[in-house]
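Peer 1: model this:
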Amino acid sequence: MEMLKFCNLALAFSLELCVLIALGLWGFQVAHNPLLKVLLGLGVPLLTAVFWGAFLSPKASVSVAASLRVMLKLVVFGLAVLALLFVERPTLAWTFASLVLLNTVLAFIWKQ
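Peer 2: The predicted structure follows:
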């Protein structure tokens, strides 16, 4: 059982990295101006990582209630799903959403 719990934590970290990749992909594809592509492609993931580190990470500098943390995480993951849908990757978007749901349910059950 401990190995499954560890795998769920590893999945959570992988999903967090996938958020940054999805938002970066969106940023590079949404704009037509090359400078704007770079700003969005690098800036949006960077701002998301700073937000995650400040509010949602296990060692966050700002303490938030557990229920609010879960809702904010789902919003960030939802934005990644929307970003993947926007760049016409629906299979990847729904696979990602399914993994987020599985990970969230298991984290709740195992109090992770």
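Peer 1: switch to C-alpha atoms for all contacts and neighbour counts from now on
Peer 2: Will do.
Peer 1: got the contact list for residue 81?
Peer 2: Residues in contact with residue 81 (Cα atoms under 8 Å, 6 or more residues apart in numbering) are 22, 93-94, 96-97.
Peer 1: before we compare anything, build this one as well:
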Amino acid sequence: METSDTHNQRIAKMTFSSVYPLLLAKVEKKGRTKEELHQVIKWLTGFDDKKLQQLIDEKATYETFFRQASLNPNAHLITGVICGYRVEEIKNPLTQQARYLDKLVDELAKGRKMEKILRG
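Peer 2: You can find the predicted model right below:
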């Protein structure tokens, strides 16, 4: 699925530090924990808590955030619709990676079992 250049640029310029509190609030509102959120982020990106905090403190953009990530080799197994787009059909790699994270957080918030979220 094609996303517009404007849409892709908006995602690239968003700071992870501005999105992180929203992700955390979303999962905590549904009874999940910060540790579970970090486990999902670590699985997708390879970041440990220290690196994650560093990126938040630096106000890293999504572009920087995902450029520094070591994307999980099983990330391609993340499928489904998020924000009106099928994640497996998104052509722009950065937009797709951002939507992978959104999809995993949605699954966590919906109470899906961790082994299923982590494609285990």
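Peer 1: quick one: TM-score?
Peer 2: Superposed pair, TM-score by TM-score structural alignment, normalised by the length of the first structure: 0.36. Supporting alignment: 66 aligned residues with a Cα RMSD of 3.7 Å.
Peer 1: before we move on, back to that, closest one of the contacts of residue 81 of the first structure to residue 10 of the first structure?
Peer 2: residue 96 (14.6 Å; Cα to Cα).
Peer 1: how near is the closest one to residue 4 of the first structure?
Peer 2: Applying Cα to Cα, to the nearest Å, the value for residue 96 of the first structure to residue 4 of the first structure is 19 Å.
Peer 1: please say which of the two ends up with more neighbours.
Peer 2: residue 96 (20 against 10; other Cα atoms under 10 Å).
Peer 1: the more buried one: what's its closest spatial neighbour, skipping adjacent residues?
Peer 2: What sits nearest to residue 96 of the first structure in space, not counting adjacent residues and going by Cα to Cα, 6 or more residues apart in numbering, is residue 81, at 7.1 Å.
Peer 1: which element is that neighbour on?
Peer 2: Element membership of residue 81 of the first structure [criterion: DSSP states H and E] is helix 66-86.
Peer 1: would you tell me what the next helix or strand after that helix is?
Peer 2: helix 90-109.
Peer 1: buried residues in that next one?
Peer 2: For helix 90-109 of the first structure, the neighbour count (16 or more other Cα atoms under 10 Å) marks 93, 96-97, 100, 103-104, 106 as buried.
Peer 1: contact partners of it?
Peer 2: Outside helix 90-109 of the first structure, the residues within contact range by Cα under 8 Å, 6+ apart are 8, 11-12, 15, 77-78, 80-82, 84-85.
Peer 1: distance to residue 47 of the first structure added to the residues you listed, as CSV?
Peer 2: Formatted as CSV, the contacts of helix 90-109 of the first structure follow (distance: Cα to Cα, whole Å):
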residue, distance to residue 47 of the first structure
8, 25
11, 22
12, 19
15, 17
77, 14
78, 16
80, 13
81, 17
82, 17
84, 18
85, 21
